[in-house]
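# The following block contains a protein sequence and its predicted model.
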Amino acid sequence: MGRLSELFAPETVAVVGATDREGSVGRAILENLLTEFDGEVVPVNPDRDELLGTTCYPDVSSAPPVDLAVVVVPPPVVVDVLEEIGETDTDHVVVITAGFSETGDEGARRERKLREVAAEYDLDVVGPNCLGVMSTPVGMNASFGPEDPLEGSVSFMSQSGAFVTAVLDWANEQEVGFRHVVSLGNKAVLDETDFVREWGADPDTEVVIGYLEGIDDGEAFIDVTREVADETPVVIVKSGRTDAGAQAASSHTGAIAGSEQAYEAGLEQAGVLRARSVEELFDWARALSGLTIPEGNGVAVVTNAGGPGVLTTDAVGDTGLEMADFEDATVDRLAEAMPAEANVYNPVDVIGDADTGRFERALEIVLEDDNVDAAVVVSSPTAVLEYDELAAMVVEHTDERDQPIVPCLMGGERTTEPETVLREAGIPNYFDPARAVSGLDALATFREVSRREIDEPETFDVDRERARSILERVHDREGNQLGVEAMELLEAYGIPIPDGEVVDDPDDAVAVAESLPGEVVMKIVSPDIAHKTDIGGVKIGVSDEEVRNAYEDLVSRARAYQPDAQLLGVQVQEQVDLEAATETLLGVNRDPQFGPLLVFGLGGVFVEILEDTSVRVAPIGETEAREMVGEIQAAPLLRGARGREPADIDAVVESLQRLSQLVTDFPAIVELDVNPLAAGPDGVQALDLVVTLDTETL
């Protein structure tokens, strides 16, 4: 365990604000601790000498030394109490009290002061505005929740206290246990990253799960969780996926909602298994904490009912798993062992009159097939099938085999005792075949996460000072954007651009065009005109003789479209042959939680319509850059579909890495679009650029 080990294994806990008043939070916390906690409980209340049969102290300084202080006092005095705690040897504090950043400006100021005091005294603070913390190894329920959790190997954090109470009520009924439980509250000091780090270092936490409404520091979360997820599964259900949900999350806990796209990319890069519902969260947690990780994706289904067998097969098809292709010898053995009416291909239907012995024989045969990495046993109740025996058989073979066996014993009351047998062996039972397959898919997904290799971002030889000087040109103009006049920014970071210049005179335009081979492309240059093509602000295939008239026409169109637009001139650029190239997009959007998001996709004029993109959080290495290129639907175009010559994908991958380095080096870059990046057989060239900057940080 790490720094927070004492938070979950204190010997002495103080309840600051304890009381015996019926229905109060201070009494509920005190009662919860006095009921099961292995250590000493110290009530603190200046108006009592004794509470619930326990000696009470007027303040923290007069109380015995404590390892953990739980604070439940009115909001205006929380910071004073925290300072008093800071003067003692106590390092860990849980602030239950609400009335902080979730309530408005005054609460936000109070929370900033709390954070300052915690930093001054180096206090680990959970909350404020939280339910509390629980730890089953020491019997500690330092919360005002009504339920004590059962013991288990899953550690659970939640940004919603109400979610914790609801989950514990359900979990106790389902006999699902926990190791540690934390209500995060406003996360003024300790956040989700701290607990992922702590539980990842805990050998007795088999799975980390959480309900989150936001992630405060996406970069730190990715760095820590990537390392933890190599050994310990991290499963998160994240609310606020929609705009309305994100707004609700913000008003609930004071969270600043990042974009859903950022969370999708960030959680995937962190190695998180993202559940879509509470049911899925716990289905996966139970599978990951109790079943063996399969070596491959081949699944065998053994069932006594055709309909559920088909449903299971469909569910496998909806995941990254696959129905195992049995070896001929397996089919032959099944045919010998099963009735003539049975189906001996996958899914194996042992038919409705099967007893446990027939189920067992079929399961033994399929598990001996080298193409079978896991099995799902699906049964519906019949008069000849004893579920107790079937559950015991699954437990026995789970102990003997390397492959996971996922039971789906369908039914009601008759599954109660068999589920207890399975649960005691750490094996979950699922009523719905789709949920059984989903749990198995979580195992396979974790296998891939734990085996993946994350390469370090390459540091390219770039001209950083030249790039800085180009970006600083924004200070000399109105607004915060640079356009094609800053194309040399890309060149400074090794991303190829065509030859050309931005000019503000038709004579200069003619001179530049005559210095370039062949026909040229001309574009209006204005930070106020985003979509130049829409107003006829781009001319392609302009000959030397046409340059002067083209210049005048472009300026005229821009003035007519937006008379007050800032015109910086016209770009005269070498024309790139787009017939042999694919127009792609390189982009960046800086997210408030995760930082720079890299975007790659099909480019050109249809990018906003097709929205064929992949996203990663920068910085990235070659592997992730190559994954980005391969993920878009238009990837076959780059690989040379329909007789096209393949694009230089290595050049595209390198450009993504170089852009990643650029936006990492310059946090002032808020948005950046290279559209199009022409990807052809001989390399890439960036043809257009828009950069939006935070001028205050440049």
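All right, it came through fine.

# make it CA atoms for all contacts and neighbour counts henceforth
OK.

# which helix is the longest one in the chain?
As assigned by DSSP state H, the longest helix anywhere in the chain is helix 433-451.

# Pull the residues that contact that helix.
229-231, 233, 271, 273, 280, 283-284, 286-288, 291-297, 308, 311-312, 315-316, 319-321, 376, 378, 406-408, 429-430 (Cα atoms under 8 Å, 6 or more residues apart in numbering).

# Could you check it and say which residues are buried?
In terms of neighbour count (16 or more other Cα atoms under 10 Å), helix 433-451 has its buried residues at 433-447, 449-450.

# Show me which of the contacts of helix 433-451 are buried.
Using 16+ other Cα under 10 Å, the buried ones in the contacts of helix 433-451 are 229-231, 233, 271, 273, 280, 283-284, 286-288, 291-297, 308, 312, 315-316, 319, 321, 376, 378, 406-408, 429-430.

# so the spatially most central residue of the chain is in which element?
When Cα atoms, centre = their mean is applied to the chain, the residue found nearest the centroid is residue 267 (1.7 Å). Using DSSP states H and E, residue 267 sits within helix 260-270.

# Output the contacting helices and strands for the longest strand seen in the chain.
When the chain is parsed with DSSP state E, its longest strand is strand 669-680. Packing partners of strand 669-680 (3 or more Cα pairs under 8 Å, 6 or more residues apart in numbering; DSSP states H and E): strand 582-591, helix 649-665, strand 683-686, strand 690-693.

# One more to weigh against that first structure:
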Amino acid sequence: TRETPMVVVKSGRTEAGASAAASHTGAMAGSEQAYEAAFEQAGVLRVSTVQELFDYASILAGQPLPETDGVAIVTNAGGPGVMTTDAVGDAGLSLASFADETVDAFQAALPDGANVYNPVDIIGDAPVERFREALDIALADPNVGATVVVACPTATFEFADLAEVVAELQAEYETPTAVTLMGGSSTRAASERLAEAGIPTYFDPARAVASLDALREYREVRDRERVEPRSYDVDRERARSIIRTAADRGATRLGVEAMDLLAAYGIPIPEGEVVSGRAAAAEAAERIGDGEDVVMKIVSPDILHKSDIGGVAVGVPPREAGDTYEALVTRARNYQPDATILGVQVQKLRNTDAGVETIVGINRDPSFGPLVLFGLGGIFVEVLEDATVRVAPVAEPDAREMLDDIEAAPLLRGARGRDPVDETALVEVIGRVSQLATDFPAIVELDVNPLVATADGATALDLRLTIDPEKA
């Protein structure tokens, strides 16, 4: 896509559409997030309609890419000019700020009543020569990366003459240009002349702006840094042993008892131990806490949301660890009598108040394979749904973009007096989880939640994963 732009319209964007796609063409029924991620990473421009598909293709084939995002609007009608301005605001473009010399030139060239600022309104009595002069001035401004010419029919000019002017000046300045001709069938000859010059024409100004925005999108694709995913130094044999041991005992769901899987891939975890019995809990709490409070969590592959049933105790003094062990096990058995209880994890207490709880996860898409998720974590992760996805393997620039994608990104940069988190540490965890996903197809799903990010790094406090024993 760096050499040849690719534009795709894909059905199945909505839940109903995806259901219809699945019933007719199974291969098209991949997850919407997976397609979005794949298109983004591959530099594919996605559109929603067939009309947009042809609009994008037309301007990408005929116009150069803009050097800046600034758009100049030249029009003989105030209302359509404002409509075009609104469309620029809705797009990823911006209204060009004219240089002082440009404003002076407009003031000298245009009559009283004309607007010399952007959008430039040359008013309704403008002959074609005024269009030429205004467009020439706008194109000469260094802040202008693209232009939209908006023309409504009047008795003072012919659309065919305007087409010649626009084609001539676009060729001279080589600045991407889109034209809105609001004259119905009277614009046919002008549209054909502009099409010969590779300049698209539209009736709706919003379509003209959206097409220019396609050029901006593709410029970003062309300019994007291409980096191969990093290969981290990991202990694959240790990870393979953990997965195979679980598969051999018939387990498909694993929790905090498999935290060493993360450690094998260099992801920081707090010191912890899974214990059975109150005495063992008390001993582990004393040793791991070293006199300080600890965290205790029920360990059961059948209980997915431990916090919801009171299966997590934070800030447990070592002297109370035995009683807490009994309480956690009792709650778990009351909640689900047939649940398999593997024990209780005693974990070193980390101060999460100074950090941001995030989530990094893996899911396997039938079309694209392993997907890596990053977002705001904690117990409300499924309520807030503030997350973004990439197809593994994830390169460092893509991982950094993931941090920017979520709505909670400002929390990572410091909010309400907090220190900004170590974003490099988060990027590395995303990369290591991505490598884990590609190395072990047996991992069907994985959640590291919460992954607490602080100014000093990122630490995984909990884990949940599903494996396919046949692929272990």
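Received the coordinates, thanks. This one's a predicted model, so the numbers in the text were calculated from it and none came from an experiment.

# ok, now which ones touch the residue nearest to the centre of structure 1?
Here residue 267 of structure 1 is in contact with 222, 273, 274 (Cα under 8 Å, 6+ apart).

# Show me the subset of those residues that structure 2 keeps too.
Retained in structure 2: 273, 274, out of those (criterion both residues aligned by TM-score structural alignment, their matches' Cα atoms under 8 Å).

# Mind checking which of the contacts of residue 267 of structure 1 land in strands?
Going by DSSP E, the strands hold 273, 274 from those.

# Could you save the contacts of residue 267 of structure 1 as JSON lines and add columns showing distance to residue 385 of structure 1?
Below are the contacts of residue 267 of structure 1 laid out as JSON lines (distance: Cα to Cα, whole Å):
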{"residue": "222", "distance to residue 385 of structure 1": "48"}
{"residue": "273", "distance to residue 385 of structure 1": "36"}
{"residue": "274", "distance to residue 385 of structure 1": "37"}
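
# so, if you compare the contacts of residue 267 of structure 1, which one comes nearest to residue 109 of structure 1?
residue 222 (29.0 Å; Cα to Cα).

# What segments of the stretch 101-250 of structure 1 are strands?
Here the stretch 101-250 of structure 1 has its strands, by DSSP state E, counting those that start in this stretch, at 124-126, 132-135, 140-143, 150-151, 154-158, 177-178, 180-183, 207-212, 234-238.

# Which of those sits closest to residue 526 of structure 1?
Comparing the strands of the stretch 101-250 of structure 1 by Cα to Cα, strand 234-238 comes nearest, at 40.7 Å.

# The closest one against structure 2, how far on average?
Superposed on structure 2, strand 234-238 of structure 1 shows a mean distance of 0.2 Å to its aligned residues (mean Cα distance after the TM-score superposition for structure 1).

# Which part of structure 2 matches that strand?
Under TM-score structural alignment, the match for strand 234-238 of structure 1 in structure 2 covers residues 6-10.

# now stretch 533-548 of structure 1
Taking TM-score structural alignment, stretch 533-548 of structure 1 hits residues 307-322 over in structure 2.

# And stretch 347-361 of structure 1, by the same measure?
If you align by TM-score structural alignment, stretch 347-361 of structure 1 falls on residues 119-133 of structure 2.

# and for that stretch, what are the contacting residues?
72-78, 81-82, 85, 109-111, 113-115, 134, 154-158, 161-162, 165-166.

# so how far is the first residue of it from its last?
15 Å (Cα to Cα, to the nearest Å).

# do stretch 269-283 of structure 2 as well
20 Å.

# Work out the gap between it and the centre of the chain.
Distance, stretch centre to chain centre, for stretch 269-283 of structure 2: 40 Å (Cα atoms, centre = their mean, to the nearest Å).

# contact partners of that stretch?
By Cα under 8 Å, 6+ apart, the list of residues contacting stretch 269-283 of structure 2 reads 257, 259, 262-263, 284, 288, 299, 318-323, 325-326, 342-350, 459-461.

# Would you map the helices across the stretch 301-450 of structure 2?
321-335, 381-384, 396-405, 409-412, 423-439 (DSSP state H, counting those that start in this stretch).
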